[in-house]
Each structure stands twice: as C-alpha cells, then as structure tokens.
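Engineer: task: produce atomic coordinates for the following.
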Amino acid sequence: MITILLHRLLQSFLLPPLNSLIIILLGAFFFKPQKRIGKIIILLGCFSLYIQSTPYFAYQLNRVIAPATIKPSSLKHVQAIVLLGGGVNNNANEYSVNAISSPDTFVRIRYAAYLAKKNPDLPIFVSGGAIDTKDSEASLMKKALIDEFDVENQIYLEPDSKTTSENAKYTSRLLQQYGISRVVLVTSASHMQRAKALFEKSGINVIAAPTGFYSLGYSSLPVLWFIPSALALSTTSAVLHEIYGYLYDIVL
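Structural biologist: Model (predicted):
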C-alpha cells in the first residue's frame, strides 16, 4: 500500500495540473529577486496548463501512442482474449454493491464482449486485483461480462495484480499454464503500447485490440478544439501517464 501511495504521489507531480502549478510556483519564488526570470517562468507554467487542457493537444498526444484498430482477420489464430482492468468505482451505492467497474474499465468490457460474441470459442482472461475495494477488478469485470452482456465464453480470473506490470506477469503465468501463447489484448488505446510490450516481455504474442479512442468532436466548430476543458486535461494526464510508464517499464 505504501508503494502505491508513493507511486500516486509521484504521478501527481509529473502530470497536469500539478506539473504546471509547480512551474508557476517556481516562477513566483524567483519573481522578487529576479522579476524578469520569474515572469517568464510563470508564463511558461500558465502556457503549459493551457496547452495541456486543449482538446487538440490531447488528441494529438493520444495519436502518438494509440495503435490502429484490430482487423477481424487477426483473430483467426489467437487462443484467448485478455481483458485488462482500468479501475473501479467504489461509490456505487445506487447498485447496492461494494463497487462496480469504472467508466474506463466498462468501455474495455464492452469491447471485449463484442469480440467474444464474434468468437464464442475463445476463453477470456480478465486481469485486475483489489486496491481500494474488497472485490477484485477481475471479479467485477467477469460479473459485467456475464450479467450485462450475456457473454457465454469461458472466463478465467487473475485477481491479484495491482499494476500493468503485474497484469502482464501474473496473467502470462496463468496463460502459460493453459498452453496459451498468442492472445488478443483488450485495453484502452492510450494504454495499449505499454501493456502489449509488457506481455510480450513475459513471453506472450499479442494482437492489439485497443478501444476508448479519444475523439475531438465538434468537427464543424474547430475553434472549440482550442478551448480548455476538464476532459481534455484528464486525457492529457492519462496519456502522459502511459508515456512515463512505458519509459519506466520498457525503456529503462
């Protein structure tokens, strides 16, 4: 738990909006002794906050790491579908349960169900442990696949992983126990490059099936692409998180 806390604190400093606020505070620190330098640093911080909040920047940044959609013919030779969790919502009192899958996870579940319906013979391996809840992500995803999408494929759980690295390590171990070495991997588009690389590092051949692509929208009003929004800032944060994670998990 301490490791997770430290991980999230470090994330906060590297991701918006705190990364920009730190620059602004640094400029304020220099403002009195070095007014010109302080002013420049403050302006840089403000600009970085603005640019990271625009839909256009979020979209272009997402395009850098988001792979292409899967081709149906790619599924002919895979042995299983692997679905990765993307968080839970532990404030779901309206459902009278401890927790439900987060919106990001639900997008992944829906696409996995779509692929499963087209490939009913493929087993599904769902991966994700419990961090802030009693129920693992894997168990919640399995429940959603069965109860909400009527998926009839065989479903296996990997309920212990708490990071993408552990998703790959523990799920690969489980896959290999069943003699499975080639899978179609379902996760968010911005998450795919890192997840795919980690699974391949663990000895699994991966066909990427990304979902949850960020859309600019407002094609008839492109001026709105440059108006800051909370969704764009959240998307920028998510993509930067994946870029940093890829550098840490794969490159370093």
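
Engineer: CA atoms for contacts and neighbours, from now on please.
Structural biologist: OK.

Engineer: host element of residue 184?
Structural biologist: Using DSSP states H and E, residue 184 falls within strand 182-188.

Engineer: isn't residue 185 up against residue 209?
Structural biologist: Yes: shown here, residue 185 and residue 209 form a contact pair, counting by CA atoms under 8 Å, at 5.6 Å.

Engineer: which one's more surrounded, the two?
Structural biologist: residue 209 (29 against 24; other CA atoms under 10 Å).

Engineer: distance of that one relative to residue 121?
Structural biologist: 17 Å (CA to CA, to the nearest Å).

Engineer: which residues in this structure form helices?
Structural biologist: Per DSSP state H, the chain carries helices over the ranges 2-14, 18-31, 35-52, 55-65, 103-118, 137-147, 164-177, 189-201, 230-246.

Engineer: list the buried residues of the third one.
Structural biologist: Read that as helix 35-52. 38, 39, 41, 42, 44, 45, 48, 49, 50, 51, 52 (16 or more other CA atoms under 10 Å).

Engineer: the nearest residue to residue 121 once chain neighbours are set aside: how many residues sit nearby?
Structural biologist: Spatial nearest neighbour of residue 121, chain neighbours left out: residue 153 (6.4 Å); criterion: CA to CA, 6 or more residues apart in numbering. Neighbourhood size, residue 153 [other CA under 10 Å]: 18.

Engineer: and for residue 108, the neighbour number?
Structural biologist: Residues near residue 108, counting by other CA under 10 Å: 26.

Engineer: can you pull the contacts of the nearest residue to it once chain neighbours are set aside?
Structural biologist: Nearest residue to residue 108, sequence neighbours excluded (CA to CA, 6+ apart): residue 187, at 5.6 Å. Residue 187 makes contact with 83, 84, 85, 86, 108, 209, 210, 211, according to CA atoms under 8 Å, 6 or more residues apart in numbering.

Engineer: quick one more, to check against the first:
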Amino acid sequence: MLWVTWMTRGVCAALIATGFVCATAPEGTAEPATPIGVADLHRMLTPTLPGTYGDDTAVVILGYGLTPEGDLRPELVRRLRAGLVQAVFAPWSPIIVTGGNPQAGLSEADAMADWLLAAGVDPARILREPQADSTVANARFTAALMAEHHLRAAVLVTSGDHVDRARAAFDDAGVLVVGELTPDRTLWPVLPLRIDRFGPALPPG
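Structural biologist: Predicted coordinates:
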C-alpha cells in the first residue's frame, strides 16, 4: 500500500498549509498492518475540519471526571486536544471549560484550563465554569456564563458517545449550538502519518 502512504503524505502536506503539524510515527512503530478500506480512504481524503467562528461564539469543552489525585484522564485529554484544534480554527472565539466534581482540590474546569494554558492558549480567551456536576448542569451554568459575556452561540467539544446528550442539554438550556467536534471525528486515529499535534507543543497526555 505504498501509494496510500504517499497519498496520505500529500494530504498531510496540504494540511500543513492550513496550520496542521504532521508528526511521523515514532521510530520502531510499524505502518498499520491491516489494509486501509474504502471508508478510511474516504475519511482521509475528505477530513472533518473544525468550523470558523467569530467572537460571539464560544468553544465549549465539556469536562470528564478527574482521577482521585486531580489528574486528567485520557478521554479528557482527547477532548482538550480536539478543543485546541477548534480554538486554532476560531481564533476570535473564547473557550469555555465546564466541569466541577473537584478532586484533590481541583475542579475539572481548572484542570482543563491549566492544560490549555500549558498548550500556549492566551489566558484571556479561557472562561471557567467550575460548578457543574452533570451534563445538564454543564449546559445550565454555561448558558449563564455565555449571557454574562454576551456570547450568542456555542460549538460543543465532547466525546462521540456523549455529543447527542450534550447537544440536547444545551438546546434545553436555550444555547444556540452551531457546531460540534469530537476526538473520534479527527484524522489522527487513521493516518499512518499521525496528525496528533497542532500549533504549540501539547502538554503530556
């Protein structure tokens, strides 16, 4: 499947022009052993890219439970990576991190904000909602924060198996949801040349 590798590299090169940084597989890591199917090839050639939004639209990253030590779980890191990509595509949009459920004295929102700051995000862009203990509360408290900052709409960033429930909760809270992004709809799980770094160096996962 050498032609697929070179085609993938061509796609990667095209994405570099838009700001992606394409990372080659670590040394000693083999190319995928299974053939790339038609669906995977279609996904590689027609990627789902984040939308572009203005300063009246918030990028809302939903929390995920921290470890008892207050550390980020892998799924939350995946959400944050997707949220960072969306934030780069929408440089005028504020970023809302929402989640309470503190562990070791740290809320989900504060842990998420710390990760984004370490990734180079301007602190002025980050709005924290550290009280929510459920998806419904995420939506309700985020709606109030958006009203306070005169934000009209939101693009939701969460896990693929959570996005429908999250959208329903935000709809019920009166938030205009204009877009969604989930980690599983990004390119890096499929590409032999992984696209798993974007913009500044990401904090350790």
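
Engineer: what sits against residue 169 of the second structure?
Structural biologist: By CA under 8 Å, 6+ apart, the residues touching residue 169 of the second structure are 135, 136, 139.

Engineer: show me what it lines up with in the first structure.
Structural biologist: Counting by TM-score structural alignment, residue 169 of the second structure corresponds to residue 198 in the first structure.

Engineer: again, but for residue 9 of the second structure
Structural biologist: Using TM-score structural alignment, residue 9 of the second structure lacks an equivalent in the first structure.

Engineer: how close does residue 9 of the second structure get to residue 3 of the second structure?
Structural biologist: As judged by CA to CA, residue 9 of the second structure and residue 3 of the second structure stand 10 Å apart.

Engineer: between those two, who's got more neighbours?
Structural biologist: Neighbour count, other CA under 10 Å: between residue 9 of the second structure and residue 3, residue 9 has more, with 18 against 8.

Engineer: okay, and the more buried one sits in which element?
Structural biologist: helix 2-16.

Engineer: list the buried residues of that helix.
Structural biologist: 8, 9, 11, 12.

Engineer: centre-most residue in the second structure?
Structural biologist: By CA atoms, centre = their mean, the second structure has its centre lying nearest to residue 82, at 1.9 Å.

Engineer: so the closest residue to residue 159 of the first structure other than its chain neighbours versus residue 206 of the first structure, what's the distance?
Structural biologist: Leaving aside its sequence neighbours, residue 159 of the first structure sits nearest to residue 129 (CA to CA, 6+ apart; 4.4 Å). Separation of residue 129 of the first structure from residue 206 of the first structure (CA to CA): 22 Å.

Engineer: same deal with residue 175 of the first structure?
Structural biologist: Distance, residue 175 of the first structure to residue 206 of the first structure, using CA to CA: 12 Å.

Engineer: check residue 133 of the first structure too.
Structural biologist: Counting by CA to CA - residue 133 of the first structure and residue 206 of the first structure are separated by 30 Å.

Engineer: show me what contacts the alignment partner in the first structure of residue 115 of the second structure?
Structural biologist: Residue 115 of the second structure maps onto residue 144 in the first structure when the alignment is built from TM-score structural alignment. Residues near residue 144 of the first structure by CA under 8 Å, 6+ apart: residue 109.

Engineer: what about residue 133 and residue 206 of the first structure, which has more around it?
Structural biologist: Using other CA under 10 Å, the more surrounded residue of residue 133 of the first structure and residue 206 is residue 206, with 20 against 14.

Engineer: ok, and the closest non-adjacent residue to the more buried one?
Structural biologist: Per CA to CA, 6+ apart, closest to residue 206 of the first structure is residue 183, 5.2 Å.

Engineer: that neighbour pairs with which position in the second structure?
Structural biologist: So, by TM-score structural alignment, residue 183 of the first structure is matched to residue 154.

Engineer: how close does that match get to residue 130 of the second structure?
Structural biologist: Counting by CA to CA, the gap from residue 154 of the second structure to residue 130 of the second structure is 18 Å.

Engineer: who's more crowded, the two?
Structural biologist: residue 154 (27 against 22).

Engineer: now do the contacts for that one.
Structural biologist: By CA under 8 Å, 6+ apart, residue 154 of the second structure lies in contact with 57, 58, 59, 60, 175, 176, 177, 178, 179.

Engineer: just give me which of those residues are shared by the first structure.
Structural biologist: Of the contacts of residue 154 of the second structure, the ones still in contact in the first structure (both residues aligned by TM-score structural alignment, their matches' CA atoms under 8 Å) are 57, 58, 59, 60, 175, 176, 177, 178.

Engineer: counterpart of residue 80 of the first structure in the second structure?
Structural biologist: Per TM-score structural alignment, residue 80 of the first structure is aligned with residue 58.

Engineer: close enough to count as contact, its match and residue 95?
Structural biologist: Yes: using CA under 8 Å, residue 58 of the second structure is in contact with residue 95, at 5.6 Å.

Engineer: still on that earlier bit, how about the helix or strand that the helix holding residue 9 of the second structure is followed by, aligned to which bit of the first structure?
Structural biologist: Once helix 2-16 of the second structure ends, the next helix or strand along the chain (criterion: DSSP H and E) is strand 20-21. Under TM-score structural alignment, strand 20-21 of the second structure corresponds to no residues of the first structure.

Engineer: show me what the next helix or strand after strand 20-21 of the second structure is packed against.
Structural biologist: Sequence-wise, the next helix or strand downstream of strand 20-21 of the second structure (DSSP H and E) is helix 38-45. Applying 3 or more CA pairs under 8 Å, 6 or more residues apart in numbering; DSSP states H and E, one finds that helix 38-45 of the second structure contacts helix 2-16.

Engineer: I'm done for today, thanks for sticking with me.
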